[in-house]
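# Kindly return the folded structure for what I paste below:
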Amino acid sequence: MQEQKKKNIHIISIGGSIMHDLAINLKKSGNNISGSDDIIYNPSKSRLEKNDILPKKLGYYKNNINNKIDLVITGMHTKKNNIELIEAQKKGIPIKSYPEYIRKLSENKHRVVIAGSHGKTTVTSIIMHVLKYNKVEFDYLIGAKVKGFESNIKISDSPIIVIEGDEYLTSPIDKDPKFLKYEHHLLLLNGIEWDHYNVYNSHKKYVKQFNKLVHNTPKGGEIIYFEEDEEISKIIEEYKDENTNLISFAHENFKVNKNETVIIDDDNKLIKLKIFGKHNMQNLAGAKIVCEKLGIKNKHFYKAILTYELPDRRLEKIFDGKIKIFKDFAHSPSKLKATISAVKNQYPNKLLVIYELHSSSSLDINFLRNYKDSLSESSFTIIYISEDKKDFDLKEKFLKECFNEKKILLVKNKIDLINTIKKPKFKNLNKLIMSSGNFDNVNFNELTK
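Here you go, the predicted model:
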């Protein structure tokens, strides 16, 4: 960590998954931390309380911003008219987004950024697992809980930082994508599929952000890219800079046998995995090259991968009996399709897909048509729209047209959702539950009884 002087730092929207971990990390480094938020859920709440930085009351207040504060840190979830943000601007207190501050703290580190519309969390977590297994000192920033790691962020004096680079906007006062702020030395680009329709209202605008990212690579930098992605191939072909080392990847060599996935290492030995799905074999292939660039030999990568498990809510198996029940953080059309395909290849039985339309993009009537044929391998699909999304009056007939699928049932009530899943005709079907939301906190454990 580069900053030695201890500071009084106020964090607006401190309850977020990364923001609360950043707050804890900064306090442990000796800084005085205060914060605010209008709602804080567990585990953020209990962790902030344990570290004595939980706000005494919820909400945003003008008097939280005083002249003793050296720095205000904010994230994208803070509104532009936030009273604390406005007060900090009036007082001339320096304001940084968390990506900008991470960049500042990693000034002298080798910065590795993992980007792409999907797979970035998994790739980042694979690299983290392999580096830890091989006792390599490193820092990290990731958007999900990873087994074997206490928090979503670590900033220390380690010479390397591995960052999950998100293309979403940086903050309410900075509309650049977060991943441009980190100024990578090594970039992994895993795939581009139009997302975040609410801020990038055209495919062209969305792809342009990744083009900027590639062109942000410094002289002597490296780009590792998925060679089978059409958009990435176009960007790389146009970019081709002799001062940048370009390395492509595809998939690990794998096969599925009796509900198990194995990959073949450099010595033609079979390695049994705890993960599955072609998209995860792509994630492994990219992560392996990054690890190699960080000094990990392939044989040590493969040894570490034996014990790797996916992050929370990534193809998480919540029931393993005669039928299998999985939960996944899928929301984009290609991720939906890839996850369904992964489960069907590993477990060929009939599959009931339960999918929540949650994100702004997925609920947009124009964007919805991008989901065409994404449910083609599902035996039957229940689509859920939250009771709180009353502004989105989507009809079952329209959804069937968008997905190009007849076997769809639309549900808009969480009690009806559980009752529908429990219907006798779905009893013997494997189940795949997917959302970037939480289904109005439905207790899916009821399905395992």
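# C-alpha from now on. contacts and neighbour counts both.
Noted.
# gap between the two ends of stretch 193-210?
11 Å (C-alpha to C-alpha, to the nearest Å).
# tell me how far that stretch is from the chain's mean position?
17 Å (C-alpha atoms, centre = their mean, to the nearest Å).
# same deal with stretch 39-48?
Per C-alpha atoms, centre = their mean, the centroid offset for stretch 39-48 relative to its chain is 19 Å.
# Give me the number of neighbouring residues for N81.
A count of neighbours around N81, defined by other C-alpha atoms under 10 Å, yields 9.
# Please confirm that H279 is located within a helix.
Yes: using DSSP: H, G, I helix; E, B strand; the rest coil, the secondary structure at H279 is a helix.
# Spatially nearest residue to it, not counting backbone neighbours?
Leaving out its chain neighbours, the residue that sits closest to H279 by C-alpha to C-alpha, 6 or more residues apart in numbering is A338, at 6.4 Å.
# So for the helix or strand encompassing the one you found, what gets flagged as buried?
Assigned by DSSP states H and E, A338 belongs to helix 333-346. For helix 333-346, the neighbour count (16 or more other C-alpha atoms under 10 Å) marks 333-346 as buried.
# quick one: contacts of it?
The contact list for helix 333-346, computed with C-alpha atoms under 8 Å, 6 or more residues apart in numbering, reads 118, 193, 256-261, 276-279, 315, 328, 330, 350-351, 353, 370-372, 374-378, 432, 434.
# List buried residues within those.
Neighbour counting with 16+ other C-alpha under 10 Å marks 118, 193, 261, 276-279, 315, 328, 330, 350-351, 353, 370-372, 374-378, 432, 434 as buried within the contacts of helix 333-346.
# wait, F301 sits on V130?
Yes: counting by C-alpha atoms under 8 Å, F301 does reach V130; the two are 6.2 Å apart.
# Identify the contacts common to these two.
C291.
# Surely Y182 is in contact with L105?
No: contact criterion C-alpha under 8 Å: Y182 and L105 do not qualify, at 10.3 Å.
# neighbour-wise, which of these two wins?
A count of neighbours by other C-alpha under 10 Å puts Y182 above the other of Y182 and L105, at 21 against 16.
# now that one, nearest residue through space, not along the chain?
According to C-alpha to C-alpha, 6+ apart, the nearest residue to Y182 is R103 (5.1 Å).
# how far away is I24 from Y182?
In this view, I24 and Y182 are 21 Å apart by C-alpha to C-alpha.
# to compare against the first, here's another:
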Amino acid sequence: MRLHFIAIGGSAMHNLAIALHLKGDQVTGSDDTIFEPSKSRLERYHLLPQEFGWFESKITGDIDAVILGMHAKANNPELVKAQQLGLTIYSYPEFLYEQSKNKTRVVIGGSHGKTSITSMILHVLQYHHKDVDYMVGAQLEGFEVMVKLTEENDFMILEGDEYLSSPIDRRPKFHLYQPNIALISGIAWDHINVFPTFDNYVEQFKIFGESIVNGGALVYNEEDPVVKNMVEVLEKPIRKFPYQTHKYRIENGTTLLETPDGPMPIEIFGKHNLNNLSGAQWICQHMGINEDEFYEAISSFKGASKRLEKIAENEHSIAFKDFAHSPSKVKATTQAVKEQFKDKTLLACLELHTYSSLTPQFLKEYRGALDAADKAVVFYSPEAVKIKQLDAIAEDDIRKAFQKEDLSVYTDPFLFKTYVSTNAYHNCVLLLMSSGNYGGLNFNEIEKWLR
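You can find the predicted model right below:
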């Protein structure tokens, strides 16, 4: 097929473009700007546009399909030209469904944990040499790309994002996949710029549950009361499989998984990750992996990129970075690190970076999120608030929202870096939580701070 990507530089879009190129399709694309690592990866496969911008001349009648990314606007000149020519236009999730409609689709949904669960499943399957198609939201160790598409594989594993599909398709992505097997890990209000109320947000997961094919299976976290209540009232003729946090204990900073053959050390830690592990185990079972095979493989799983990723360590201190930014993720990650390293001082730093986290009315959702930390810092950029055209946030608003008396708040990147870099790192854990970089923080410098 001849395929053209509008906004090819996105994290998901460029991976799909590479996957289709490797599959043998003819791929072109456009974007107004492309950042690393997308830029280098597209260049490696000779898919990087020769110049940035939107060019109507790229849209011709012999294109089989146009794939439209969220970064593009509804009045994008290439999109308008494609519409005028009557070309087939797909959103990212629509195209993935088209590629997988003859396969068994396994969709992992939830406000949190979906990348980790999908990563665990793929790790176990790769360990046992079971080849599947997939789309996951993070770069995984041992995987060249985040998307794989073939003609021959029986299964397609999809990370089911609840965000919008495209500028001209306002449906959540996971509504389009029609799973044979689905999982819901948890529901905690997010994306308030799209889903203005909690009830409206929960409704998207109900629609997801109803989209499972008749006779399909839904694996769900029964420890989340919102998920449990929602699943129990679903009238869809499907099989339902509840799961709970896997039993474990911690000894000398190592998490031991309780198995039928006794305690087994694993690389990951934290109650939320052990909950994710239980969900992944159920999905693997539906895909033909038995209990012994699962435990053998999961023992070597080190986690998805940017999820509690160890970035520095010496004999007395350690540093992690994590993608956590929503209230539920921040709370779970902070608690996990403190539980794992009870005898160390935990310095937890959170950057409020996303649209939701910088919205004054949403800030109250962060109450208690950093309570497990011995020392806690929140960083945000007033400039980012302006760029996102949001109401101004005062430092006092942050303190009131988190309800943590000794909370430190920084808005200047230099002052934040000075504070963090000069902290007394003796018997300490540094936890950096953000989907950004704290106004330009170089994470490679952190190792020397711990000395």
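# now the residue nearest to H279 of the first structure: how far from E356 of the first structure?
In terms of C-alpha to C-alpha, A338 of the first structure sits 16 Å off from E356 of the first structure.
# next one: N201 of the first structure
Remark: distance between N201 of the first structure and E356 of the first structure (C-alpha to C-alpha) = 22 Å.
# D229 of the first structure too?
From D229 of the first structure to E356 of the first structure the distance is 27 Å (C-alpha to C-alpha).
# hang on, the earlier thing: quick one: which of N201 and E356 of the first structure has more around it?
A direct count of neighbours by other C-alpha under 10 Å for N201 of the first structure and E356 places E356 higher, at 26 against 14.
# Need the residue closest to the centroid of the first structure.
Centroid-nearest residue in the first structure: T121, 4.5 Å away (criterion: C-alpha atoms, centre = their mean).
# State the helix or strand in which the residue sitting furthest away from the middle of the second structure lies.
No residue in the second structure sits farther from the centre than G61, which is 36.1 Å out by C-alpha atoms, centre = their mean. Under the criterion DSSP H and E, no helix or strand holds G61 of the second structure.
# mind listing what the residue mapped onto it from the first structure touches?
Using TM-score structural alignment, the partner of G61 of the second structure in the first structure is N67. N67 of the first structure makes contact with K91, I93, according to C-alpha under 8 Å, 6+ apart.
# S248 of the first structure too?
Residues near S248 of the first structure by C-alpha under 8 Å, 6+ apart: I224, Y225, F226, E227.
# Assign a three-state SS to the aligned residue in the second structure for the second one, would you?
Which is Y225 of the first structure. Aligned by TM-score structural alignment, Y225 of the first structure pairs with Y220 of the second structure. With three-state DSSP as the basis, Y220 of the second structure sits in strand.
# do the same with the one 10 residues further on
When classified by three-state DSSP, M230 of the second structure comes out as helix.
# What separation do you get for E365 of the second structure and G303 of the second structure?
Taking C-alpha to C-alpha, one finds E365 of the second structure at 27 Å from G303 of the second structure.
# One more: S111 of the second structure?
18 Å.
# what's the closest non-adjacent residue to the aligned residue in the second structure for L131 of the first structure?
Here L131 of the first structure is matched to L125 in the second structure, going by TM-score structural alignment. Nearest in space to L125 of the second structure, with sequence neighbours left out and distances taken as C-alpha to C-alpha, 6+ apart, is D131 at 7.1 Å.
# mind checking which helix or strand that neighbour is in?
When the helices and strands are read off by DSSP H and E, none of them contains D131 of the second structure.
# you'd agree it is up against V124?
No: between D131 of the second structure and V124 there is no contact, the gap being 10.8 Å when judged by C-alpha under 8 Å.
# Please identify which of the two sits among more neighbours.
Taking neighbours as other C-alpha under 10 Å, D131 of the second structure and V124 compare with V124 leading, 24 against 17.
# Could you grab the helix/strand/coil label for that one?
Per three-state DSSP, the secondary structure class of V124 of the second structure is helix.
# contacting residues for it?
Contacts of V124 of the second structure by C-alpha under 8 Å, 6+ apart are C284, F294, A297, I298.
# right, and S13 of the first structure touches S34 too?
No: if you go by C-alpha under 8 Å, S13 of the first structure and S34 don't touch, sitting 10.8 Å apart.
# What segments of the stretch 201-350 of the first structure are helices?
203-215, 230-239, 278-293, 298-305, 333-346 (DSSP state H, counting those that start in this stretch).
# what range in the second structure matches the last one?
Under TM-score structural alignment, the counterpart of helix 333-346 of the first structure in the second structure spans residues 327-340.
# got it, and stretch 244-260 of the first structure?
Stretch 244-260 of the first structure covers residues 238-254 of the second structure once aligned (TM-score structural alignment).
# Could you do stretch 104-120 of the first structure as well?
Using TM-score structural alignment, stretch 104-120 of the first structure lines up with residues 98-114 of the second structure.
# does V107 of the second structure sit in a helix or strand, and which one?
Secondary structure assigned from DSSP H and E places V107 of the second structure in strand 104-109.
# for that strand, packing partners?
Strand 104-109 of the second structure is packed against helix 114-127, strand 155-160, strand 181-184, with contacts defined by 3 or more C-alpha pairs under 8 Å, 6 or more residues apart in numbering; DSSP states H and E.
# mean distance, the longest one to its aligned residues in the first structure?
Once superposed with the first structure, the aligned residues differ from helix 114-127 of the second structure by a mean of 0.4 Å; criterion: mean C-alpha distance after the TM-score superposition for the first structure.
# Next: the last one.
Between strand 181-184 of the second structure and the corresponding residues of the first structure, superposition yields a mean separation of 0.5 Å, by mean C-alpha distance after the TM-score superposition for the first structure.
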